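Participant: build me a model from this:
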Amino acid sequence: MDPFLLSMILCSCIFAAVSWKKLNGMRLRLPPGPPRWPIFGNLLQLSPLPHKDFARFCTKYGPLVYLRLGTIDAITTDDPEVIREILIRQDEVFASRPRTLAAVHLAYGCGDVALAPLGPNWKRMRRVCMEHLLTTRRLESFAAHRAEETEHLCEFVWAKSQSGKPVNLREVLGAFSMNNVTRMLLGKQYFGLQSAGPGEAMEFMHITHELFFLLGLIYLGDYLPAWRWLDPYGCEKKMREVEKKVDDFHQKIIDEHRKARDVRKSGASLDDDGDDDSKEDMDFVDVLLSLPGENGNEHMDDVEIKALMQVSLLLQTLKFIFFKLAWSFNQLCLCSVPLRVLFLKMTRLHSCCAVIFLLKS
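Facilitator: Take a look at the predicted model:
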């Protein structure tokens, strides 16, 4: 075919597509917004701090602003009444999260309670969390583990301070929060004297860091489908590699728990009191595996358990604990109240043996 004719056909198709989009947008009565570039939309108008750009758009165009991010329609607002309308009155319309490439590859096809679209599967996963994992009794059963990890943390920091060595709070608090979460979720300690071993600990830390990075990555392929075909930086390839590592790691943990459960079943029978105690000592994976299903099958398959382990509980809980602890230590450093008074107040509030240890020292 003549190259000139091919170019004319291509330009005509692009012009027709842009005109159709423009007419369709006029029929939809969209909110006001900044002018958009062809293909890219408003992506080129966003800086490395997009929240500041959104605030600037709201100041210029009004409380509700329409944005076109590549092929994705979006709105932004800074008005409390509009936010209330979105989060309360129109909650079901906006409840589902976008199906990004990272969520598909790293969250088992958006199959967990945090990223699953609103529907029967999301309601089922949420019911499992609220009725079996996050009950008051279940969380209180791990209080001894939390106190033990707090004591280890304080002992380590105290020993470092006595020797005059600096303490890297990012590393120490990261290990502390990691141990708290993994003992509750997986029944394992990855840092300290009773850790599962340096090899497994480093593997777990490496996988977690890769997950944090890729799940927080703004990937252009989510907004421009043609970018996925090019993928010049190999982001999707990296996601597939991490997906395989994460799946193998989680499957190994599930197999270990299944094997341990079979050993317990084949052992000596327990009396009623012993059975109750064993239920109290179960971690989250044990609980998920023990839920009864239909026809003698397990209530949840391995993919559902792995999705629930990964994004919904592990990453969110770990991130929340780490940043909360870092903020608390920062406030302690800025506080003018004597530390001994603060420790006494903490002891009365939490009855923490680690605080008592520090006071005695």
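
Participant: drop to CA atoms for contacts and neighbour counts, all remaining ones
Facilitator: OK.

Participant: ok, R240 - contacts?
Facilitator: H105 (C-alpha atoms under 8 Å, 6 or more residues apart in numbering).

Participant: checking it next. Helix, strand or coil?
Facilitator: helix (DSSP: H, G, I helix; E, B strand; the rest coil).

Participant: quick check: it vs H105, distance?
Facilitator: With the distance defined as C-alpha to C-alpha, to the nearest Å, R240 ends up 6 Å from H105.

Participant: and for F320?
Facilitator: Taking C-alpha to C-alpha as the measure, F320 falls 23 Å from H105.

Participant: wait, a strand at F191?
Facilitator: No - under three-state DSSP, F191 sits outside any strand and is assigned coil.

Participant: pretty sure it is in contact with S177, am I right?
Facilitator: No - counting by C-alpha atoms under 8 Å, F191 stays clear of S177, with 10.2 Å between them.

Participant: between these two, point out the one with more neighbours.
Facilitator: The neighbour comparison of F191 against S177 (other C-alpha atoms under 10 Å) goes to S177, with 21 against 18.

Participant: check the secondary structure at D73 for me.
Facilitator: Here D73 is strand, with the state taken from three-state DSSP.

Participant: from memory A175 sits against F191, does it?
Facilitator: Yes - if you go by C-alpha under 8 Å, A175 and F191 touch, sitting 6.2 Å apart.

Participant: hmm, P292 is touching E298, no?
Facilitator: Yes - with contact defined as C-alpha under 8 Å, P292 and E298 form a contacting pair (5.6 Å).

Participant: which residues in the stretch 51-200 of the chain form strands?
Facilitator: 64-69, 72-77 (DSSP state E, counting those that start in this stretch).

Participant: need the winner for burial among those strands.
Facilitator: Using mean count of other C-alpha atoms under 10 Å, the stretch among those with the largest mean neighbour count is strand 64-69, at a mean of 22.

Participant: show me the helices in the stretch 201-350 of the chain, by range?
Facilitator: With helices called from DSSP state H, counting those that start in this stretch, the stretch 201-350 of the chain shows them at 225-230, 235-266, 272-280, 284-290, 302-307, 316-334, 339-350.

Participant: and for comparison, fold this next one:
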Amino acid sequence: MALDTFLLRELAAAAVLFLISHYLIHSLLKKSTPPLPPGPKGWPFVGALPLLGTMPHVALAQMAKKYGPVMYLKMGTCGMVVASTPDAARAFLKTLDLNFSNRPPNAGATHLAYNAQDMVFADYGPRWKLLRKLSNLHMLGGKALEDWTQVRTVELGHMIQAMCEASRAKEPVVVPEMLTYAMANMIGKVILGHRVFVTQGSESNEFKDMVVELMTSAGYFNIGDFIPSIAWMDLQGIERGMKKLHKRFDALLTKMFEEHMATAHERKGNPDLLDIVMANRDNSEGERLTTTNIKALLLNLFSAGTDTSSSIIEWSLAEMLKNPSILKRAHEEMDQVIGRNRRLEESDIKKLPYLQAICKESFRKHPSTPLNLPRVSSQACQVNGYYIPKDTRLSVNIWAIGRDPEVWENPLDFTPERFLSGKNAKIDPRGNDFELIPFGAGRRICAGTRMGIVLVEYILGTLVHSFDWSLPHGVKLNMDEAFGLALQKAVPLAAIVSPRLAPTAYVV
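Facilitator: This is a model prediction of the structure:
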């Protein structure tokens, strides 16, 4: 009996010591570990997901005004940190770039991008490096862009001829359809050696609709991505739509791929991008590209290469229709530098600072990817004195940075002049100035940054120089946004154009 009492006393003492030591250790750890960034509490189970609404970039920008530049949200079972100022973006995309160099798993990567076998969603590693290297060397890099200058010139010539025909018929030009048709053919000539659309019509418009659907669905905050245990239920129907769209894209890409392989003998000595990729499927690290990797790369180049640039150009033209004085000043600059007897050439752009300012202002106010493509932390880290756990998703609110009154004077105004003098004159959109990062920054900056800037400046400059622009009679300009991976206009821009150059300037 005495032994039992002794044992009970010892066990009780041990339990008390365990609880005290556990409490002390927990308290010490709590004191030594910085707090999570501030953020909204959210709802039980689903967290902050319902707070994002239909325009997440706007909702997150409003939250940042309350919670600060680095904000933490519990999204289902996942954590997400949002950077909303240039300094916060720099901390994640420059200082901690390597730690945030991967993408989180998501339905878009799985169902649209061949289970992340592409360049956009691939893990940072040998396969991603090989895909990026081949794309830069033969399509997206500086030398490659120079090599296909003539392709852009010819395809843009076809486009302005079609616009002249619409002008003669007094028909409005639907800007995004026209741009997608021209850009898809430019990219097709480089990748496949031929135009993918012979005429503008139902086939090219269907492709445009597919690209917009891809960018829209890939931009959704899908509940299944944040609560994996219920992903199979597909509560929003997003994954069903993605699977259907993937089948359509895969059929198109497979057809392109097979036709290209069947005509390889015709291109001996004059290879296109796909020929070069096929010939360099292996790298020194033992990585080999599969046919699926290559189809996924084609999907990246065609979708991102057309939709992001065309949306910026469309927003730019809409802003000039809203502000005719900007269009007038652009015309005056171009008439002085180029005249009206020939088309604008890419070599003219460096002599057109106001055109370049218009493009920068569009990148600022209407970034093509309002929330930079998500990244995820490989290890726990600290930012601004806050603790960021491992596997935390990162969103950089590029849209909010572009409209931050602490960074930009009168940010809601479209004022290209802000880039002509003063502190903003040397700001560049290529990822080094975090006040203006329309393509992101760091290791995972958009691979097509150079191409995007060239296409926007050259195509927008040509459209402005070649035509006078006006809205159809009785039509009001709608400037509402439609959220997606790329920021579209809710109502596509349709405008009346009238040629302003000598007739010989429109001959291809």
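
Participant: okay, F320 and H105 of the first structure: which has more neighbours?
Facilitator: It is H105, of F320 of the first structure and H105, that has more neighbours when counted by other C-alpha under 10 Å, with 19 against 11.

Participant: map that one across to the second structure for me.
Facilitator: Counting by TM-score structural alignment, H105 of the first structure lines up with H111 in the second structure.

Participant: that match and S347 of the second structure, how far apart?
Facilitator: Distance of H111 of the second structure to S347 of the second structure, given as C-alpha to C-alpha: 41 Å.

Participant: follow-up on the earlier one: contact partners for the match of H105 of the first structure?
Facilitator: Counted by C-alpha under 8 Å, 6+ apart, H111 of the second structure has contacts E239, M242, K243, H246.

Participant: what do we get in the first structure for the third one?
Facilitator: It refers to K243 of the second structure. Under the alignment by TM-score structural alignment, K243 of the second structure pairs with R240 in the first structure.

Participant: report how many residues lie close to K244 of the first structure.
Facilitator: The burial count for K244 of the first structure: 12, using other C-alpha under 10 Å.

Participant: brain fart, A107 of the first structure
Facilitator: Neighbours around A107 of the first structure, by other C-alpha under 10 Å: 29.

Participant: that one against A307, yeah?
Facilitator: Yes - under the criterion of C-alpha under 8 Å, A107 of the first structure makes contact with A307 at 5.8 Å.

Participant: intersection of neighbour lists for the two?
Facilitator: Common neighbours of A107 of the first structure and A307 (C-alpha under 8 Å, 6+ apart) do not exist.

Participant: now the equivalent of A175 of the first structure over in the second structure: how far from G286 of the second structure?
Facilitator: Matched by TM-score structural alignment, A175 of the first structure corresponds to Y181 in the second structure. Noted for Y181 of the second structure: a distance of 38 Å to G286 of the second structure, by C-alpha to C-alpha.

Participant: more neighbours, these two?
Facilitator: Y181 (25 against 10).

Participant: count of neighbours near the nearest residue to that one once chain neighbours are set aside?
Facilitator: Of all residues not flanking Y181 of the second structure in the chain, S204 sits nearest, at 5.9 Å (C-alpha to C-alpha, 6 or more residues apart in numbering). Other residues near S204 of the second structure come to 21 when the count uses other C-alpha under 10 Å.

Participant: and if you look at the one 10 residues further on?
Facilitator: Other residues lying near L214 of the second structure total 24 when counted by other C-alpha under 10 Å.

Participant: got it, and the one 5 residues further on?
Facilitator: Residues near G219 of the second structure, counting by other C-alpha under 10 Å, number 21.

Participant: that one matches what in the first structure?
Facilitator: So G219 of the second structure corresponds to G216, using TM-score structural alignment.

Participant: now its match: how far from T76 of the first structure?
Facilitator: Distance from G216 of the first structure to T76 of the first structure, by C-alpha to C-alpha: 20 Å.

Participant: one more: L173 of the first structure?
Facilitator: 35 Å.

Participant: hang on, the earlier thing: give the contact list for the match of A175 of the first structure.
Facilitator: F197, Q200, S204, N205, K208.

Participant: so what's the gap between stretch 72-89 of the first structure and the chain middle?
Facilitator: 23 Å (C-alpha atoms, centre = their mean, to the nearest Å).

Participant: now swap in stretch 72-88 of the second structure and tell me
Facilitator: Worked out by C-alpha atoms, centre = their mean, stretch 72-88 of the second structure lies 18 Å from the chain centre.

Participant: which residues sit against that stretch?
Facilitator: Contact partners of stretch 72-88 of the second structure, identified using C-alpha under 8 Å, 6+ apart, comprise 36-42, 45-49, 60-61, 64, 68-71, 89, 92, 223, 226-227, 388, 391-398, 400-401, 404, 434-435.

Participant: first to last residue in that stretch, what's the distance?
Facilitator: 13 Å.

Participant: same check on stretch 128-142 of the second structure?
Facilitator: 20 Å.

Participant: buried residues in it?
Facilitator: Neighbour counts using 16 or more other C-alpha atoms under 10 Å place W128, K129, L130, L131, R132, L134, S135, N136, H138, M139, L140, G141 of stretch 128-142 of the second structure among the buried residues.

Participant: could you report the separation of the nearest residue to the last one once chain neighbours are set aside from E457 of the second structure?
Facilitator: Going back to what we said before, that points to G141 of the second structure. Nearest in space to G141 of the second structure, with sequence neighbours left out and distances taken as C-alpha to C-alpha, 6+ apart, is R450 at 6.9 Å. Separation of R450 of the second structure from E457 of the second structure (C-alpha to C-alpha): 11 Å.
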